[in-house]
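S.K.: sequence and predicted structure below; questions after.
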Amino acid sequence: MEYQLCVIGAGTGGYVAAIKAAQLGAKVILIEKDNLGGVCMNKGCIPTKTLLKSAEKWQDLQKLEEFGIFVEGMAYDWQKVMERKNNVVYQMRKGLEQLIKLNKIELVVGKATFVDKNTVHLVTDNPDDERDIVAKKIIIATGSEPSRPPIPGADLLGVITSDEVLKLDEIPGSMIIIGAGAVGVEFAGIYAGFGCMTTVVEMAPTILPLCDVDMQKRMGLVLRKQHIAIKTGATVKSITRGVEGLAVTIESKGKEEVLEAEKVLLAAGRRPIFVAEELDRIGVSHTKKGITVNEKMETSIPGIYAVGDVTGMSMFAHSASHQGLIAAVNAFEGEAVMNYEAIPSCIFTQPEIAQVGMTEQECKETGRQVVISKFNFMANGKAVSMGETEGLIKLIADEKTHKIVGCHIMGAHASDLIMEGLIAIQQGLTAENLADCIHPHPTLSEAVGEAAMGLFGNMIHQVSMRK
């Protein structure tokens, strides 16, 4: 049977591409070797955010006395925490299954291997289902997997990745996390929140290397308040057996130090999943970072597209989703281009961090003349009433045009507040445009308006922090 589209991989990029193509009238087959929903739904975004919410609830209980509420005998059940996480994932997956059916997409669990540029060979658990799939267009959406850095001892029992850390039967007494990017600090927050003695080791000079400098500094202070130890500028030399379980030898400024913990979590990035020899056979260009695509998400072979983490470009679920839309539209309807200039990133620590556009460091490196304004959550009525005063809105605007070029937020609901900054950057809005918007009171969004006022004028509830 010939299909108009074959999508390999049913993660965020793959299933969105399949649904969009089906909506455009295409006959679609979607092939997934594991669970529907890919990494995000099963091993990433959804399960981690579910655990983060449990950790947040537990930590909120410790602060109830501040709100005049006294509760005795508080306790948590880790098995129940994990059970809820699994139930949330199951619920989301079942909902997606229904969407696939409603859009009349053929979903097959199996492994697809390229035969030629229009054919893949399908192998499933049922030998009778083995067959060749012929399609006019193919979208590769095979995702990524956790990287295992070449550290001696990285394969020891007790050294885990972000996949295994979501399956722990109990909270370890101690954990060393190698990597202080988004994944590392999020898991640090989860496990430290439940009482695990947590240490984060980062090779870069600061935590969250891709974040704005103010977010790096403030989150470092917050993590230390949460009793998370931080070792930056540190290279991991080896992992061996130790008294407590595992011993991690690190080197910083020419000095070696040995850290010990029950578990070691590798959180040093992800790598795309593809078979190089298979792609070479059909002529699809690729590098170690991923499959090479143009702005239309098309590979070097016309009619074959790649989306999501397998491209190595903007490895976020929301980027994969949009890439899936772009690929489907270009395959069947017309012209669409992927724009990477205004893609937000969110880090679900407590409090959250969200950012879009240029950082202060990038402005300095490129010589762009900008004005920067900062507004603290401490001066926002809603934040004070919530007891969530740890936060900051930082807006960056072009000095000449006054257009917003960067928005960085640390604080409660930062992942929701970032949309105002995203729209401003994408639509070319100025500081005055944002400041002129009437923000409802009392809300956290007022902090964005205040920061905008502070760019080229004066804030109302705080002395302007402009530079």
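M.R.: Sure thing, it's come through. Residues are numbered from 1 along each chain as shown.

S.K.: C-alpha from now on. contacts and neighbour counts both.
M.R.: Will do.

S.K.: hey, which helix is longest across the protein?
M.R.: Taking DSSP state H as the criterion, the chain has its longest helix at helix 78-102.

S.K.: now for that one, which elements pack on it?
M.R.: helix 38-43, helix 45-61 (3 or more CA pairs under 8 Å, 6 or more residues apart in numbering; DSSP states H and E).

S.K.: now find how far off-centre the longest one is within its chain.
M.R.: Right, helix 45-61. 16 Å (CA atoms, centre = their mean, to the nearest Å).

S.K.: show me where the stretch 301-450 of the chain has helices.
M.R.: Assigned by DSSP state H, counting those that start in this stretch, the helices in the stretch 301-450 of the chain fall at 317-332, 360-366, 381-386, 414-426, 431-436, 446-456.

S.K.: how about residues contacting the longest one?
M.R.: Okay, so that is helix 317-332. 12-18, 20-21, 24, 26, 40, 45, 137, 139, 296-298, 303, 305-309, 314, 335-338, 343 (CA atoms under 8 Å, 6 or more residues apart in numbering).

S.K.: stretch 190-206 now?
M.R.: 51-52, 55-56, 58-59, 171-180, 184-185, 188, 216, 226-236.

S.K.: switch the helices of the stretch 301-450 of the chain over to CSV; also include mean neighbour count.
M.R.: Listed next are the helices of the stretch 301-450 of the chain as CSV, based on neighbours: other CA atoms under 10 Å:
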stretch, mean neighbour count
helix 317-332, 24
helix 360-366, 13
helix 381-386, 16
helix 414-426, 20
helix 431-436, 19
helix 446-456, 26
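
S.K.: output those helices as a markdown table; include the columns distance to G242.
M.R.: Formatted as a markdown table, the helices of the stretch 301-450 of the chain follow (distance: least, CA to CA, whole Å):
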| stretch | distance to G242 |
| --- | --- |
| helix 317-332 | 37 |
| helix 360-366 | 40 |
| helix 381-386 | 44 |
| helix 414-426 | 40 |
| helix 431-436 | 55 |
| helix 446-456 | 48 |
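
S.K.: R271: which of the ones you listed is closest?
M.R.: Judged by CA to CA, the one of the helices of the stretch 301-450 of the chain that comes nearest to R271 is helix 317-332, at 14.6 Å.

S.K.: write the PyMOL selection for whichever of the contacts of stretch 190-206 are buried.
M.R.: In PyMOL, this line selects whichever of the contacts of stretch 190-206 come out buried by 16 or more other CA atoms under 10 Å:
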select buried, resi 51+52+55+56+58+172+173+174+175+176+177+178+179+180+184+185+188+216+226+227+228+229+230+231+232+233+234+235+236
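
S.K.: ok, second structure coming up, stack it against the first:
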Amino acid sequence: MNYDLIVIGSGPGGYVAAIRASQLGMKVGIVEKAEIGGVCLNWGCIPTKSLLKSAQVFEYLNHAQDYGISIDGKATADFSAMIKRSRDVAAGMSKGVQFLFKKNKIEVIEGTGKLTKDKKVEVTKSGGKKETVEAKNVILATGARSRQLPNLPQDGKKIIGYRKALSLDKQPETMVVVGSGAIGSEFAYFYNSIGTKVTLVEYLDNVVPLEDEEVSKQLGRSFKKSGIKVMTGSEVTSVDTTGDKVKVVVKTKKGEETIEADIVLSAVGIAPNIEDIGLEEAGVEVEKGRVKVDEYYQTTAKNVYAIGDIVPGQALAHVASAEGILCVEKIAGMEVEPLNYSNIPACTYTTPEVASVGMSEKAAKEAGYELKVGKFPFSASGKASAAGQKEGFVKLIFDDKYGEVLGAHMIGANVTEIIAEIVAARKLETTGHEIIKTVHPHPTMSEAVMEAAAAAYDEVIHI
């Protein structure tokens, strides 16, 4: 079987690349060993958002009286039903991608793909049978898996990764979450909100440590207020799974503390899937644990490309999709510009949500910029007050000399929807004054962007 393009992996990088290639007239085959849509769609982004929505609805019901609504009886969280709903949502999305494959005449080749010496793709079927397919070009989009630490080995029962956290048979009474990045924080919020006693352990000094420090501290306060035990500047040194519960030894600045829990969730990052895909055989070089590529995702092997979590750059679904489209358009001979990795939005879907793009205030200062910084609290927002969601703020950072938007940092309700405004503004090289003069609808949460810009230039009205 001969193709113009073979894509190995059908995640948000692979399936988007395949569809764009088909739109550009290529004959495309996609190799997938598991569910269509990859980890993000089946075991990551989509099902977690389903669980988080269930948690949010549960919290609304528990605070219905705050909105003038009386409910007879007590709302209860049906954990199994929440899990089932999230699985159904993921399954529906996977079928949607399968439909798109049929619509775009993309052939799905089931099995595990591996490059050969002559840059063909050997596919091993579930029964062990092998077949070889050929293509003018190959894109590697094999994604990543949960990273394992030597002192925190996952057994899938008492010490689990994100995948198992999406499909537990029953709700644990107690849980220790190790790592407070997006994955760890989202699961900590979900399980805590439905009644699990959660301890969140973070090695660095703040939760969501890659975010601006003010945002990190605000989320830490929100977590503590909601009942999560937050242990920052702390490290899990050992775990004992021999008893009914897991004994977790946590080293803190004050000494060691032992915590007992039903489940330990390891959320300490991801490891790229670069093993056993034929990199060495095909002459594809690896650097610092990632596949080495140029700015258009060409590897060191001719006509072999790589995108997504296996290459340098942020390991995010929307990054993989953007890389896939750019890569395919370059293969097709279109004029494209390299992706600007400094203008990639990051989102954490806790309550309150966290969203950011560009430099933190600390990074901007260290880079030598003279800054104008504006903050607008949602406590001063009419829409936030009406919605009962006054927690958080929008913080904008501008270069004092030219008015360039250096960074945006948000924490609050729906900020993951608002951040795209700043991504577009940075792409268009918009200035602070232009944001101030952009009329925002009232009342909306998005007004806080205009107000934060105005605050930076001492023109703010509502604080």
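M.R.: Yep, it's here. Since the structure is predicted, the reported quantities are computational estimates derived from the model, not experimental observations.

S.K.: any idea which helix or strand comes after the longest helix of structure 1?
M.R.: strand 106-109 (DSSP states H and E).

S.K.: what's that following strand packed up against?
M.R.: strand 28-32.

S.K.: could you point out which element follows the longest strand that structure 2 contains?
M.R.: When structure 2 is parsed with DSSP state E, its longest strand is strand 130-140. The first helix or strand that comes after strand 130-140 of structure 2 along the chain, using DSSP H and E, is strand 144-146.

S.K.: identify the residue nearest the geometric centre of structure 2.
M.R.: L316 (5.2 Å; CA atoms, centre = their mean).

S.K.: returning to that earlier point: can you select the buried ones from the contacts of helix 317-332 of structure 1 in PyMOL?
M.R.: Only the buried members of the contacts of helix 317-332 of structure 1 end up in this PyMOL selection, burial being decided by 16+ other CA under 10 Å:
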select buried, resi 12+13+14+15+16+17+18+20+21+26+40+137+139+296+297+298+303+305+306+307+308+309+314+336+338+343
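
S.K.: before we move on, the earlier item: correct me, but the residue nearest to the centre of structure 2 touches I310?
M.R.: No: contact between L316 of structure 2 and I310 fails when scored by CA atoms under 8 Å: they sit 11.1 Å apart.

S.K.: with adjacent residues omitted, what lies nearest to A408 of structure 2?
M.R.: L396 (4.6 Å; CA to CA, 6 or more residues apart in numbering).

S.K.: can you count the residues close to that neighbour?
M.R.: 31 (other CA atoms under 10 Å).

S.K.: quick check: it vs M410 of structure 2, distance?
M.R.: Plainly put, L396 of structure 2 is 9 Å away from M410 of structure 2 if you go by CA to CA, to the nearest Å.

S.K.: strands along the stretch 101-250 of structure 1, start to end?
M.R.: Along the stretch 101-250 of structure 1, the segments classed as strands by DSSP state E, counting those that start in this stretch run 106-109, 111-116, 119-123, 131-140, 144-146, 159-160, 174-178, 197-202, 228-232, 235-241, 246-252.

S.K.: could you redo these as TSV and give each row distance to T292 of structure 1?
M.R.: Shown next, in TSV, are the strands of the stretch 101-250 of structure 1 (distance: least, CA to CA, whole Å):
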stretch	distance to T292 of structure 1
strand 106-109	26
strand 111-116	17
strand 119-123	20
strand 131-140	11
strand 144-146	15
strand 159-160	30
strand 174-178	29
strand 197-202	29
strand 228-232	33
strand 235-241	31
strand 246-252	36
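
S.K.: so which of the contacts of helix 317-332 of structure 1 are in strands?
M.R.: Going by DSSP E, the strands hold 137, 139, 305-306 from the contacts of helix 317-332 of structure 1.

S.K.: in the residues you listed, find the pair that's most separated.
M.R.: Top of the distance list for these (CA to CA): K137 and A306, 11.1 Å.

S.K.: give me the contact list for stretch 455-463 of structure 2.
M.R.: Counting by CA under 8 Å, 6+ apart, 372-376, 380, 396-398, 451-454 sit against stretch 455-463 of structure 2.

S.K.: from these, which is closest to K288 of structure 2?
M.R.: I397 (32.1 Å).

S.K.: tell me the contacts of the closest one?
M.R.: 360-361, 371-374, 405-408, 456.

S.K.: how close does G68 of structure 2 get to E59 of structure 2?
M.R.: 15 Å.

S.K.: brain fart, S342 of structure 2
M.R.: 35 Å.

S.K.: repeat for F99 of structure 2
M.R.: In terms of CA to CA, F99 of structure 2 sits 35 Å off from E59 of structure 2.

S.K.: and A384 of structure 2, by the same measure?
M.R.: 17 Å.

S.K.: ok, E370 of structure 2 next?
M.R.: Distance from E370 of structure 2 to E59 of structure 2, by CA to CA: 42 Å.

S.K.: the residue lying closest to I393 of structure 1 once chain neighbours are set aside: neighbouring residues, count only.
M.R.: Nearest non-adjacent residue to I393 of structure 1, counting by CA to CA, 6+ apart: I409, 4.7 Å away. For I409 of structure 1, the neighbour count with other CA under 10 Å is 32.

S.K.: and I409 of structure 1, what is it in contact with?
M.R.: 215, 352-355, 391-394, 417-418.

S.K.: and what of Q369 of structure 1?
M.R.: Neighbours of Q369 of structure 1 in contact, by CA under 8 Å, 6+ apart: 363, 398-400.

S.K.: S300 of structure 1 matches what in structure 2?
M.R.: Aligned by TM-score structural alignment, S300 of structure 1 pairs with T300 of structure 2.
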